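> everything below, folded, please.
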Amino acid sequence: MQVFSFSLFWTIVIDIAAWTFFHLAISALCLRLPLATFQNEAFWSRIYPWEKSGALWDQLFRVKAWKGRLIDGASLFRSGYQKKTLHGTGKEDLQTFAEETERAELTHWLSILPAPLFFLWNPPMVGWLMIVYAVVFNLPFIITQRYNRGRIKKMLS
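Below is the predicted model of the structure:
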């Protein structure tokens, strides 16, 4: 339900500013979480047998063909962990990489949550478009993290 009304120009400016704020704030908050937070294999981040160690994601979405084109958000933050390539092939390196994919996945799940707030200052149709944007923008990153983590977990087992 639209509570605030602005001109088209200001609505677009507010939408862009709000998404920028939400993406950066959620990313910064998730970066502050200790890595130990991601060692418990929570239900949302666990790789399930039906995912075939990540292979399912490549079968359904051809992840290998496009994952290299995604921007690694870690490059926006000094303390971010780059996930474009492995940092090593030792067990500890692989475990850290897997945990960082959990952090990235959580970041993208949480980045979808603010979408309903856009109904406060946008007409209903635009509010729904914001929800579609949030899902369409974040889903490739979520899929890629699950794909990579599945492969890493297979290497670790």
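
> could you use CA atoms for every contact and neighbour count after this?
OK.

> how about the nearest residue to residue 142, chain neighbours excluded?
Spatially, and ignoring its direct neighbours in sequence, residue 142 is nearest to residue 105 (5.1 Å; CA to CA, 6 or more residues apart in numbering).

> isn't the one you found right up against residue 145?
Yes: the criterion here is CA atoms under 8 Å, and residue 105 meets it with residue 145 at 6.0 Å.

> between those two, who's got more neighbours?
Neighbour count, other CA atoms under 10 Å: between residue 105 and residue 145, residue 145 has more, with 26 against 22.

> if we can go back for a sec, any idea which element the residue nearest to residue 142 lies in?
helix 91-112 (DSSP states H and E).

> number of residues surrounding residue 80?
Neighbour tally, residue 80, other CA under 10 Å: 16.

> check contacts around it.
31, 73-74 (CA atoms under 8 Å, 6 or more residues apart in numbering).

> just to revisit the earlier point, now do the same contact list for the residue nearest to residue 142.
45, 141-142, 145-146.

> can you list those residues in a markdown table and add distance to residue 68?
Formatted as a markdown table, the contacts of residue 105 follow (distance: CA to CA, whole Å):
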| residue | distance to residue 68 |
| --- | --- |
| 45 | 22 |
| 141 | 11 |
| 142 | 14 |
| 145 | 12 |
| 146 | 15 |
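
> before we go on, could you also do this sequence so I can check it against the first one:
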Amino acid sequence: MLAIAGLYAAIWLGIHFGAGYVAHRLPAGILESLPLVSRCYGWEASGRVYERAGIRRWKDHLPEAGAFFAGGFSKRRLGGQDPAYLQRFALETTRAECSHWLTWAMALSFFAWNPWEVGVVMLIYGAIVNAPCILVQRYNRARLLRAMRALARRAHRDGASLPANAVAH
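So this is what the prediction gives:
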């Protein structure tokens, strides 16, 4: 039993890092074309729905591996208010969310070579491990887009110019 648990743990480790690598290599254009991970929806209320759910209490306790691969981007701390940086940060939340959806989806592969009960357990494990990370990425992206809109309004009010990519669509 312990050997099987170790095997499953190794498989999940491979799935996590494999999905992270795939997401790391995806071009921005592909990420931006995936509506599930690249859009904020009205029901999210610019991230306020997550705040009401208490996400601020636990989000900083989750692991952050954005900079694990060469050229990656850490999302642990906000590093500035430059519109281009905020746009990149928002894109990287999309990348991370995509990685977690891919990881969770890979739980379906356990049905191919295990009894269905094991597949169900793996789907539940996938949900427990990935859903909080997905929620944090959605929350952070909504906050970033809200901040970019506020910066654009302030720049417009003050007559300053912002780069064309500064305003989230």
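
> alignment lookup: residue 117 of structure 2 to structure 1.
Mapped onto structure 1 by TM-score structural alignment, residue 117 of structure 2 lines up with residue 125.

> for that match, which three-state class applies?
helix (DSSP: H, G, I helix; E, B strand; the rest coil).

> that older thread, any idea what the residue nearest to residue 142 of structure 1 aligns with in structure 2?
In structure 2, residue 105 of structure 1 lands on residue 97 (TM-score structural alignment).

> equivalent analysis for residue 81 of structure 1, please.
Using TM-score structural alignment, residue 81 of structure 1 lines up with residue 73 in structure 2.

> check residue 11 of structure 1 too.
Under the alignment (TM-score structural alignment), residue 11 of structure 1 maps onto residue 4.

> its match is in what secondary structure piece?
helix 2-25.

> got a list of what residue 107 of structure 1 touches?
26-27, 30.

> buried subset of those?
26-27, 30 (16 or more other CA atoms under 10 Å).

> residue 86 of structure 2 matches what in structure 1?
If you follow residue 86 of structure 2 across to structure 1 using TM-score structural alignment, you land on residue 94.

> what's that match in contact with, if anything?
Residue 94 of structure 1 touches 86-88, 152, 156, counting by CA under 8 Å, 6+ apart.

> can we see that at 7 Å?
If a contact means CA atoms under 7 Å, 6 or more residues apart in numbering, then residue 94 of structure 1 has residue 152 as its contacts.

> and residue 94 of structure 2, by the same measure?
By CA under 7 Å, 6+ apart, the contact list for residue 94 of structure 2 reads 31, 37-38.

> run the last query once more with 10 Å
23, 28, 31-32, 34, 36-39, 88, 100, 134, 137-138, 140-141 (CA atoms under 10 Å, 6 or more residues apart in numbering).

> please apply the same query to residue 93 of structure 1.
86-87, 99.

> and which of these is nearest residue 19 of structure 1?
Distance ranking of the contacts of residue 93 of structure 1 against residue 19 of structure 1, using CA to CA, places residue 99 first at 25.8 Å.

> doesn't residue 42 make contact with that closest one?
No: with contact defined as CA atoms under 10 Å, residue 99 of structure 1 does not reach residue 42; the gap is 11.3 Å.

> thought residue 133 of structure 1 was touching residue 112?
Yes: applying CA under 10 Å, one finds residue 133 of structure 1 in contact with residue 112, separated by 8.8 Å.
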